[in-house]
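1. here is a sequence with its predicted model. Questions after.
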Amino acid sequence: MPSFFQPPVTPLPNGVNLHGQTAIVTGASSGIGVEIARQLLEVKASTVILAVRNLTKGEAVRRSLLAAKPEAVIKVMKLDTEDYKSVQNFTKTFRAEHSELHLLMLNAGIGTLKREMTPTGHEKNVQVNYLSNVLLMLELLPLLNSTADKTGARARVTWTGSRFHGATALANKAPLQSGETVLGHFDSEESFVAFARYADSKLLCVLFLYEMRKHLASDKVIVNTFCPGMVNSGMSDVLPIYLRLPMNAIKALRARSPEKAAWIALNAAIVAGPESHGEFLGDKAIVEPVAYIKSADGQKVQKMLWNETIDEMSRLTTIPAWISKV
């Protein structure tokens, strides 16, 4: 039986130096994102972009980081992952202002229990946690590739994930019906399972990466995802009060600090090597796919999702040559 308490984790090894490198951290106005940005500055990242929905909060974070590192180059940029147009505006502006990108940390995420739709027409958790992150990555991959060519070192993309992806509603509560699409299923009101939707959205991320690694080599860009474990952040604030109180009590006993969660994030982003490409890391170790993903149904959904995501992204951005349907 797994231990109630989470195992200890260690900080980055000595000697990590990101001097000359530019990093983007999404969701950088609170929680893990703030700590990731702070630690990137500690290892001498030359430019850190705080990609945030709320510019006022982002500027407050920038000021607090500059108070500790007055010599740092920290920029705040608007990014609302509920809306494709905001993603496109962000990437267009970034590419116009920066000739290199070494590290993209896809950290923005939500876990709402109420079914809401976004301007894109998709369910909010799926849009924020999955679709907008795919678009952001595809829009910036050419720059990541050119940076790798220029520097001779691999660029990196890492995605904040969750072990909860194994608790997806697809496994037993709301499986795909004949004729359904994956994205259509999650957009439908009938399939919405409130306490599984966060897991559902994180499953989509893992499925995409597992399929992506069959198409994209790790010679220029390493892409992975990780779970930081239970973290003492504001993610549980969306819970109703009768659940929030016991959850906060549990967090007080077992949750990691944002500082330790960022150690795990930066391990995936900086320390883990090509072997982590297209993999899910639980803490710092590569984890085997969960039972649902290995099942025949899971493999079918993985391919369906890949094809549907290609169709979705082709309406928004230039699809790279390495992407093909399966």
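-> That came in fine, so what should we check first? Numbering: from 1, shown residues only.
2. please count neighbours and contacts with C-alpha atoms only from this point.
-> Fine.
3. between the two ends of stretch 74-91, how far is it?
-> One end of stretch 74-91 to the other measures 17 Å (CA to CA, to the nearest Å).
4. surely residue 306 meets residue 213?
-> No: at 11.6 Å, residue 306 does not count as touching residue 213 under the criterion of CA atoms under 8 Å.
5. neighbour count: those two, which is higher?
-> Taking other CA atoms under 10 Å, residue 306 and residue 213 do not tie; residue 306 has more neighbours (23 against 16).
6. hold the first one in mind and look at this next one:
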Amino acid sequence: MPVASIDMGDEAVTSLFPGPFIKSQFRTKTRLPPPGTDLTSCVAIITGANSGIGLHAARHLLSLKLSHLVIAVRTLPKGELAAAWLRQDYPFAKVEVWPLEMTSYASIQAFVARVDSDLPRLDFTILNAGLMKPTFGVCTGTGHEEVIQVNFTSTYFLAILMLPLCKVKAPTVKPGRLTIVSSGTSLTAKFVNRNLRPLLASFDSVDPKGVSSAAWDPTDRYFTSKMLGHLFFVRLLDYLRGEDVIVNLVEPGMCKSSDLHRDLSGPVGLFIEGWKNLCGRKPQDGAWTYVDAVCVKGPESHGCFLMDWEIHPFTKLVYEPEGKAIMNALWEEAMAEYAFAGVRDILERSKAGSL
């Protein structure tokens, strides 16, 4: 069996440049599923799949004869346009568009309730929805900063709520599959407020207690949101059973024409678009990492971070002495944030194998 991410601390990196970046973007070949991969009768959910890498992942799954796809989107008209495109090329499949607003806990709960009531089967879930913002903003419903809310707090709230459904709606001969989209940028985040408490609340002002040198750093805020995912995921592993649901993180690589940076403009936006066009993978190539993580990789990938189609170390902070206190604080604050939805009970039942 391959070495798990949690046991790869000696290989963890704090910088992607130049070596790891060059290897990832220029020396890694796209890996397709094994010949004969057939997803007939299978059902999949992809969040944020009306554009970008998520939409390409939807096409890939349908090209493998997926029978039923649910695209979860914030804006239904955009989702319907994407679905019409998919239905045109894959008329044999059922393609549905469901609303999901990742800044709203109520929307997330409603989405999960619909999965419970409307889907008799669920094979694959890919949590792809993500956000990068050029300016600081707060979600009106939660009071939290938008990037942290969408990329971390809401994503893991949704992941926990989906655990029971991923188990009970999977075919009896296979465990459920849940893949959360991460990023290699998680390995290099500055995370300047790591020692502030409460931790999550410290993200809700532009410059908490003067810890940052700039009023707003959109790139590092995105990087940090993904680093938080690694820190939380490692604590979550104590409650996950691979025989029930195989859960992993996946990094698609930097891709051309991805929709992540759509809100960036000015010099930063121009630089990122130019850099992506020069060095990025084709988005359809990056999307194959999702397919690999959710339906090609097996139990060996449970609890792991996948990068370049291989198991990769988590962010280095996971393995360092100071990381434990940060992970504990993050865990307890997230559990308090999610308490209204009974997540501790879900996790205890998951740990006991009684989902």
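-> Here it is on my side, so go on. Nothing here was measured: the structure is a model prediction, and the numbers come from that model.
7. structure 1: helices as residue ranges?
-> For structure 1, the helices defined by DSSP state H occupy 31-42, 55-68, 84-97, 124-126, 132-151, 182-187, 197-212, 241-254, 258-266, 291-294, 296-314.
8. what's the match for residue 106 of structure 2 in structure 1?
-> Residue 106 of structure 2 maps onto residue 85 in structure 1 when the alignment is built from TM-score structural alignment.
9. for residue 30 of structure 2, same thing?
-> In structure 1, residue 30 of structure 2 lands on residue 9 (TM-score structural alignment).
10. which residues in structure 1 does stretch 52-72 of structure 2 align to?
-> Going by TM-score structural alignment, stretch 52-72 of structure 2 sits over residues 31-51 in structure 1.
11. can you put the helices of structure 1 in TSV and add distance to residue 272 of structure 1?
-> Listed next are the helices of structure 1 as TSV, based on distance: least, CA to CA, whole Å:
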stretch	distance to residue 272 of structure 1
helix 31-42	16
helix 55-68	26
helix 84-97	26
helix 124-126	27
helix 132-151	17
helix 182-187	31
helix 197-212	16
helix 241-254	25
helix 258-266	9
helix 291-294	23
helix 296-314	25
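12. picking that back up, pull the residues that contact the match of stretch 52-72 of structure 2.
-> Residues outside stretch 31-51 of structure 1 that contact it (CA atoms under 8 Å, 6 or more residues apart in numbering) are 16-29, 58, 61-62, 65, 69, 72-79, 107-108, 233-234, 258-259, 261-263, 265-266.
13. now go through those residues and say which are in strands.
-> 22-26, 73-78 (DSSP state E).
14. pick the one among those residues closest to residue 244 of structure 1.
-> Set against residue 244 of structure 1, the nearest of these by CA to CA is residue 26 (25.4 Å).
15. mind telling me what residue 238 of structure 2 corresponds to in structure 1?
-> Using TM-score structural alignment, residue 238 of structure 2 sits opposite residue 214 in structure 1.
16. next, count neighbours for that match.
-> Neighbours of residue 214 of structure 1 using other CA under 10 Å come to 11.
17. could you do residue 278 of structure 2 as well?
-> Residue 278 of structure 2: 11 surrounding residues under other CA under 10 Å.
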